[in-house]
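Trainee: I would like to see how this sequence folds:
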Amino acid sequence: MSASVDIQHHPEEHRFFILWAKEQAELLYSLDPNSKKINFYRTYVPESARGKGLARQLVEAGLSWAKKQGYQIEASCSYVQPFLKN
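Mentor: Next up is the predicted model:
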C-alpha cells in the first residue's frame, strides 16, 4: 500500500526525503567528484511509516534523478541493490 507523498531532494545535502508525522524517511547518496558515479548508501524509514511504500518511492525518485543526470549508479545500501537489477 503506497501513500501519496511529497518527495523532496536537497542536492547540497545529498539526500532525498519524505516528511512523515514529524519524522523523515530518507535516501542518502554520495557523489564521486572525479567521475560521474553516484552511490546510494542508506535508506531509512521511521518505524511509524514502515510498510507504506516510502522507501520504494524514495529509491525510484533517486534512481530516476541519477539517470537523468547521467550518473553511473552504484548502491552499497542493500535495500537499493535489487532496484539496479531491473
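Trainee: can we go C-alpha only for contacts and neighbour counts from here?
Mentor: Noted.
Trainee: just the strands in this structure please.
Mentor: Under the criterion DSSP state E, strands of the chain are mapped to 7-10, 15-20, 23-31, 37-44, 72-75.
Trainee: Dump those strands into JSON lines; add distance to P82 and mean neighbour count as well.
Mentor: Listed next are the strands of the chain as JSON lines, based on distance: least, C-alpha to C-alpha, whole Å; neighbours: other C-alpha atoms under 10 Å:
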{"stretch": "strand 7-10", "distance to P82": "21", "mean neighbour count": "14"}
{"stretch": "strand 15-20", "distance to P82": "19", "mean neighbour count": "19"}
{"stretch": "strand 23-31", "distance to P82": "15", "mean neighbour count": "19"}
{"stretch": "strand 37-44", "distance to P82": "12", "mean neighbour count": "19"}
{"stretch": "strand 72-75", "distance to P82": "9", "mean neighbour count": "16"}
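Trainee: For Q81, which of the ones you listed is the nearest?
Mentor: When those are compared by C-alpha to C-alpha, strand 72-75 sits nearest Q81, at 5.5 Å.
Trainee: before we go on, could you also do this sequence so I can check it against the first one:
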Amino acid sequence: MSEARTVRHDPSQSRYVIEVGGQEAGFAEYVERDGVRDFSHTVVDPQFRGQGLSSPLIAAALDGTREAGLRAKASCSAVERFVSKNEDYRDLIV
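Mentor: Below you'll find the model as predicted:
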C-alpha cells in the first residue's frame, strides 16, 4: 500500500509543498508580483526521488494559481518541462 500524497499551499513561504505520509517530500517555490507567480525552484528531497512526485506537485501549484486568478511564469526548468508536456496549462503561462 502506498503512502498518502497531499499537496498544500504555504503562502507564508511562497510555495506549494507535497507531503508523502505526512512528511514533506518536496516543494515548488514562487515569487508573486503583479498578478504573476514566477515559479523559480522545484525540489524533491533525494529520498523521495523517482516516485513521480514533481508532476502532481507542479499541477497542483498551477491549478492553485489559476484558481487564484493569477498567471504563471516558468523560470524553473521542471515547471517549463511540465507545461510543455501538458498543453492544458499553456494558457496560464506569461
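Trainee: Same list (the strands of the first structure) but as JSON lines, adding distance to V59 of the first structure.
Mentor: What follows is these, written out as JSON lines (distance: least, C-alpha to C-alpha, whole Å):
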{"stretch": "strand 7-10", "distance to V59 of the first structure": "10"}
{"stretch": "strand 15-20", "distance to V59 of the first structure": "9"}
{"stretch": "strand 23-31", "distance to V59 of the first structure": "7"}
{"stretch": "strand 37-44", "distance to V59 of the first structure": "8"}
{"stretch": "strand 72-75", "distance to V59 of the first structure": "11"}
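Trainee: looking at those, which is closest to L84 of the first structure?
Mentor: Each of the strands of the first structure has some distance to L84 of the first structure by C-alpha to C-alpha; the shortest is strand 72-75, at 7.9 Å.
Trainee: And the closest one against the second structure, how far off on average?
Mentor: Superposing on the second structure places strand 72-75 of the first structure at an average distance of 1.0 Å from its equivalents, by mean C-alpha distance after the TM-score superposition for the first structure.
Trainee: Now do that strand: which elements does it pack against?
Mentor: Here strand 72-75 of the first structure touches strand 37-44, helix 54-69, going by 3 or more C-alpha pairs under 8 Å, 6 or more residues apart in numbering; DSSP states H and E.
Trainee: Now distance to H10 of the first structure too, for these, in CSV please.
Mentor: What follows is these, written out as CSV (distance: least, C-alpha to C-alpha, whole Å):
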stretch, distance to H10 of the first structure
strand 37-44, 14
helix 54-69, 11
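Trainee: Determine which of the ones you listed approaches F17 of the first structure most closely.
Mentor: Between F17 of the first structure and these, the shortest gap by C-alpha to C-alpha is with helix 54-69, which sits at 7.0 Å.
Trainee: what's in contact with that closest one?
Mentor: Where contact means C-alpha atoms under 8 Å, 6 or more residues apart in numbering, the residues beyond helix 54-69 of the first structure that reach it are 2-3, 7, 16-18, 25-27, 38, 43-45, 72-73, 80, 83.
Trainee: Before I go, just wanted to say thanks for your time.
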